[in-house]
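Trainee: Give the three-dimensional model of this entry:
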Amino acid sequence: MTAPVDLRSAIREIPDFPKPGIGFKDVTTLLADPLALDAAVRGLADYARPLRPDVVIGAEARGFLLGPALARELGCGFVLARKPGKLPHTTVRAEYLLEYGTDVLELHTDAVAHGARVLVHDDLLATGGTAAALCSLVEQSGGTVAGCAFLIELAFLDGRSALRPHDVHALVPYESE
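Mentor: Model (predicted):
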């Protein structure tokens, strides 16, 4: 039996990036560590498995890091939400707020089957805007949000409130900056 992996210690913090006062959570160190990567995917799958998702959705670009591995672990598909103009087929779109402005995600109209149970995934939950846009895309497509799974949660930013009434789980919560 392998000893448990401390995921928090596998995540490098970069102070004052991208601007002073921000402690950037760098997951590249976790991704480079095979034990931490495996533990992260297994931990997310352990949460999601009882939800019985048919598909996992992740947002460009950081939702693509663990999303496909999580989908494979769950035995389901992975669909991607991308920035406008990046998907070649007809799309639905959701606009969401950023700290200074707005952004948009698009999803192929046929990516989520009507009635499909969808696990919303991203590497980080901050204010909840990106994940709320993913939930909107799922619902516009006729799917059901089964739950929301994140590697990291910046709990002090209260992104969970933007995702109500959906169930939210994060492997590594940060209660303060």
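
Trainee: drop to CA atoms for contacts and neighbour counts, all remaining ones
Mentor: OK.

Trainee: what's the longest strand in the chain?
Mentor: For the chain, the strand that runs over the most residues, judged by DSSP state E, is strand 144-154.

Trainee: what packs against it?
Mentor: Helices and strands touching strand 144-154, by 3 or more Cα pairs under 8 Å, 6 or more residues apart in numbering; DSSP states H and E, are helix 34-48, strand 117-125, helix 129-140, strand 168-174.

Trainee: Another sequence for comparison is provided below:
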Amino acid sequence: MTAPARTPEEVASLLRDRIRDVRDYPKPGIVFKDITPLLADPEALTALTEALAEFAVAQGATKVVGLEARGFILGAPVAVRAGLGFVPVRKVGKLPGATLSQTYDLEYGSAEIEIHAEDLSGTDRVLVVDDVLATGGTAEAALRLIRRSGAQVAGLAVLMELGFLSGRDRVLPVLDGAPYQVLITL
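Mentor: Model prediction:
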């Protein structure tokens, strides 16, 4: 069932109202943005899926990449709704077979993500989907990984951006002109 047509502002309000703040999680001083109430609400989940699927189609995407772990939850229904394939970007060591990997820096240390080497090709246009853009490290690494696979980046779409962490400044240069969609800025 398709959600009634809504303006971007109405969609943002609907989604924002269903994101719960959890203070001091996972550690003191952090305010975790819990999307489980949004996921449990069929109206909000449908509106989110529709908005991101429309963006994927408008960008000519052929595949949707979802970033571990909540990007899987959002990216898979977006791919289905848009009639596209879905490719998970996983933490290193979680995929069997030949993979491509990309390391990236964290505040204290580094991390690594990977995809199956055969899941993307030079004919693919890939939309990256995630729940939140915070510091931008994982999204930046995913964009670099997609380009290294030979595929084109169709864009980046996130449910929410934590603007005070300036992740946008990190990903826009790597997007290299590809569009960026954010439904809610916090």
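
Trainee: As a markdown table, the helices and strands packed on strand 144-154 of structure 1 with distance to Val55 of structure 1 and mean neighbour count would be great.
Mentor: What follows is those, written out as a markdown table (distance: least, Cα to Cα, whole Å; neighbours: other Cα atoms under 10 Å):
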| stretch | distance to Val55 of structure 1 | mean neighbour count |
| --- | --- | --- |
| helix 34-48 | 11 | 18 |
| strand 117-125 | 5 | 26 |
| helix 129-140 | 10 | 24 |
| strand 168-174 | 17 | 19 |
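
Trainee: I'd like those as a markdown table, with distance to Ala61 of structure 1 appended.
Mentor: Shown next, in a markdown table, are these (distance: least, Cα to Cα, whole Å):
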| stretch | distance to Ala61 of structure 1 |
| --- | --- |
| helix 34-48 | 17 |
| strand 117-125 | 9 |
| helix 129-140 | 11 |
| strand 168-174 | 18 |
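
Trainee: And for the counterpart of Glu112 of structure 2 in structure 1, nearest residue in space, chain neighbours not counted?
Mentor: Per TM-score structural alignment, the equivalent position to Glu112 of structure 2 in structure 1 is Val104. Of all residues not flanking Val104 of structure 1 in the chain, Glu95 sits nearest, at 4.3 Å (Cα to Cα, 6 or more residues apart in numbering).

Trainee: what kind of secondary structure is the aligned residue in structure 2 for the one you found in?
Mentor: Aligned counterpart of Glu95 of structure 1 in structure 2: Thr103 (TM-score structural alignment). Recorded secondary structure, Thr103 of structure 2: strand (DSSP: H, G, I helix; E, B strand; the rest coil).

Trainee: Of all the helices and strands packed on strand 144-154 of structure 1, which one comes closest to Glu99 of structure 1?
Mentor: Among those, helix 129-140 comes nearest to Glu99 of structure 1, with 9.6 Å by Cα to Cα.

Trainee: residues contacting the most centrally placed residue in structure 1?
Mentor: In structure 1, the C-alpha nearest the mean C-alpha coordinate belongs to Asp122, at 1.2 Å (Cα atoms, centre = their mean). The neighbours of Asp122 of structure 1, taking Cα atoms under 8 Å, 6 or more residues apart in numbering as the test, are 58-59, 62-64, 66-67, 131, 149-151.
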